[in-house]
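>>> this one's sequence-less:
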């Protein structure tokens, strides 16, 4: 049976690069995990093994480290843009470059007076601890003409200890879940948002500010929504970002429902007045959805793991 080559790409995955910027005695850290994927005129290497159009993956790795020195790392997005532009414009066979980046955050270690000093403070300049907060993510795709930037975060654990209900749902003979009128709402947020910046002719967003503001609006919406369902909360989080950030047109969430069940304390002669819970890690409800600016077509993949 005849066969043909389908979609393909190659590159170097998970290049860990740490850039220290020394501003006098004050140091700043950017800690990235960078994956490069290139595609284009690669038929011959698959059909005949000819490497004439192949830029070695080792070269893509070296480029990541060289660019960290040459351009610095102002933001994950800006760094990815530098890389994508370079690969497409410097190698004729390469038609599309996709750069995926995870960013790990650090905070300054507390000073001797016991006060917490975070990045940017003067009192503690060069000692850091890795935070257990979320990972910042971005994916930059460039075809020589158009850009697509999808940024976001994952592993952001959030909880509301009240102001959440779940009742009025469909029931059948297999339903055992009791209706809840005061429950814990807890989830681990994975979110991707797509910027409407697509051309060098357009004004580029302030990537650092945009991330900070999108995260802020997401958390504010989670905290301020009296939730009758996690779906309702998801929509409010997305709508708050879209309505507050003109540079973002689409956001997709994956929200596992981290169930907290009241423990039955009656066998011990104790009353559990919404105080003691069992935190179950699995199975879990998984709520996913996309919020779009009106009139915009969805483009973020349904499966967030593909980013």
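Noted; the coordinates are in hand. Because the structure is predicted, anything quoted here is derived from the model rather than measured.
>>> please count neighbours and contacts with C-alpha atoms only from this point.
Fine.
>>> element containing residue 159, please.
strand 147-160 (DSSP states H and E).
>>> second one coming, line it up with the first:
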């Protein structure tokens, strides 16, 4: 029996980067969390400690900030620039993965007009991208996390399996709430209007959630993924993770009160977790997209 080195990578994680674009008509904030992971010819480093093929993680951090000097633009374009730089500039690096999360800021209003340089963090969800590049091909996955949505009616749950441990009662009117974690794979890394694609995908998720009379969260998941693929031809696969944020009707009878489906206890855990993929049947191979 022999012992060998398996897959490995190294990088600088969670570089917090804020860029201020100081436009005369109003400042703009780009607030990012950037992680870099590199892999390649690192066998000697692991077996002997030789570092002649290692690009220090501190250098990776500096590169993340330096590349923001001339502007960031859409996070997919920024991540592609970084990934290609790391692979194309260093012979020992064969693959780069750059992950970016973008935190949303909303301009404050003063006297009914947008403030020049004052902002508040908004609850619109965190935009994300993960770019993988191997020196020949790039894969781009975009997405959104922590997009919190709720339907106060229009959701049912009944007809499920019942056994000796089942206590849940069927309902034809319940609150449906979730924190959407969605990622979507693009057919190509070039020629995509990343900003338009993200805006359309996000709006598609929201519209499908609002317009679907849900008999199960699984049904809603599929409707959301299907809507994204229908409205975004450049996207070939959508992956969704939807925690069921349970809201339980409070029994007010002990206090001599009724509860006509109005007062609920929001329970944060445990929660149902519904996950699934919606994809085109002719989607190109994923390659390294999801790795």
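Nice, I can see it. Remember, it's a predicted structure, so these values are computed and weren't measured experimentally.
>>> fetch the TM-score of the aligned pair.
Comparing the two superposed chains by TM-score structural alignment, normalised by the length of structure 2, the resulting TM-score equals 0.96, with 290 aligned residues with a CA RMSD of 1.6 Å.
>>> thinking again about what came up before, what range in structure 2 matches whatever helix or strand comes next after the strand holding residue 159 of structure 1?
Moving toward the C-terminus from strand 147-160 of structure 1, the next helix or strand (DSSP H and E) is strand 185-195. Here strand 185-195 of structure 1 aligns to structure 2 at residues 176-186, judged by TM-score structural alignment.
>>> how much does the matching stretch stray from structure 1?
Stretch 176-186 of structure 2, aligned to structure 1 and superposed, deviates on average by 0.6 Å (mean CA distance after the TM-score superposition for structure 1).
>>> so who does the residue mapped onto residue 131 of structure 1 from structure 2 touch?
In structure 2, the residue paired with residue 131 of structure 1 according to TM-score structural alignment is residue 122. Listed by CA atoms under 8 Å, 6 or more residues apart in numbering, the contact partners of residue 122 of structure 2 are 104, 105, 106.
>>> tell me the one among these nearest to residue 232 of structure 2.
Relative to residue 232 of structure 2, the closest of the contacts of residue 122 of structure 2 is residue 104; by CA to CA it sits at 22.4 Å.
>>> which bit of structure 1 covers the lengthiest helix in structure 2?
In structure 2, ranked by residue count with DSSP state H as the criterion, the top helix is helix 194-211. Aligned using TM-score structural alignment, helix 194-211 of structure 2 spans residues 207-224 in structure 1.
>>> which residues touch that stretch?
Applying CA under 8 Å, 6+ apart, the external contacts of stretch 207-224 of structure 1 come out as 75, 77-78, 152, 160, 233, 236-238, 240-241, 244-245.
>>> quick check: that stretch compared with structure 2, mean distance?
Here stretch 207-224 of structure 1 is compared with structure 2 after superposition; its mean distance to the aligned residues, by mean CA distance after the TM-score superposition for structure 1, is 0.5 Å.
>>> where along structure 1 do the helices fall?
Secondary structure of structure 1 (DSSP H): helices located at 43-47, 57-70, 76-90, 207-224, 230-244.
>>> and residue 4 of structure 1, how far is that from residue 196 of structure 1?
35 Å (CA to CA, to the nearest Å).
>>> between the two, which is the more surrounded one?
For residue 4 of structure 1 against residue 196, the residue with the higher neighbour count under other CA atoms under 10 Å is residue 196, and the figures read 19 against 6.
>>> separation between the more buried one and residue 150 of structure 1?
Computed with CA to CA, the distance linking residue 196 of structure 1 and residue 150 of structure 1 is 10 Å.
>>> for residue 279 of structure 1, same thing?
33 Å.
>>> what about residue 193 of structure 2, neighbour count?
Residues near residue 193 of structure 2, counting by other CA under 10 Å, number 12.
>>> list the residues that contact it.
The neighbours of residue 193 of structure 2, taking CA under 8 Å, 6+ apart as the test, come to nothing; the list is empty.
>>> name the nearest residue to whichever residue in structure 2 pairs up with residue 44 of structure 1, sequence neighbours excluded.
Residue mapping for residue 44 of structure 1 onto structure 2 gives residue 44, with TM-score structural alignment as the criterion. The shortest distance from residue 44 of structure 2 to any residue other than its chain neighbours is 5.8 Å, reached at residue 50 (CA to CA, 6 or more residues apart in numbering).
>>> that neighbour reaches residue 41, doesn't it?
No - Residue 50 of structure 2 is not in contact with residue 41 according to CA atoms under 8 Å; the separation is 11.5 Å.
>>> tilt between the strand holding residue 159 of structure 1 and helix 207-224?
Angle between the axes of strand 147-160 of structure 1 and helix 207-224 is 30 degrees (criterion: axes from the mean of the first three to the mean of the last three CA atoms, to 10 degrees).
>>> residues in structure 2 matched by strand 147-160 of structure 1, start to end?
Alignment note (TM-score structural alignment): strand 147-160 of structure 1 is matched to residues 138-151 of structure 2.
>>> what's the mean deviation for the matching stretch versus structure 1?
Compared with structure 1 after fitting, stretch 138-151 of structure 2 has a mean deviation of 0.7 Å; criterion: mean CA distance after the TM-score superposition for structure 1.
>>> pull out the buried positions in that stretch.
With burial defined by 16 or more other CA atoms under 10 Å, the residues of stretch 138-151 of structure 2 counted as buried are 138-149, 151.
>>> let me know the closest of those to residue 180 of structure 2.
Within these, the smallest distance to residue 180 of structure 2 is 4.9 Å, found for residue 147 (CA to CA).
>>> distance of that closest one from residue 13 of structure 2?
Between residue 147 of structure 2 and residue 13 of structure 2 the distance is 23 Å, computed by CA to CA.
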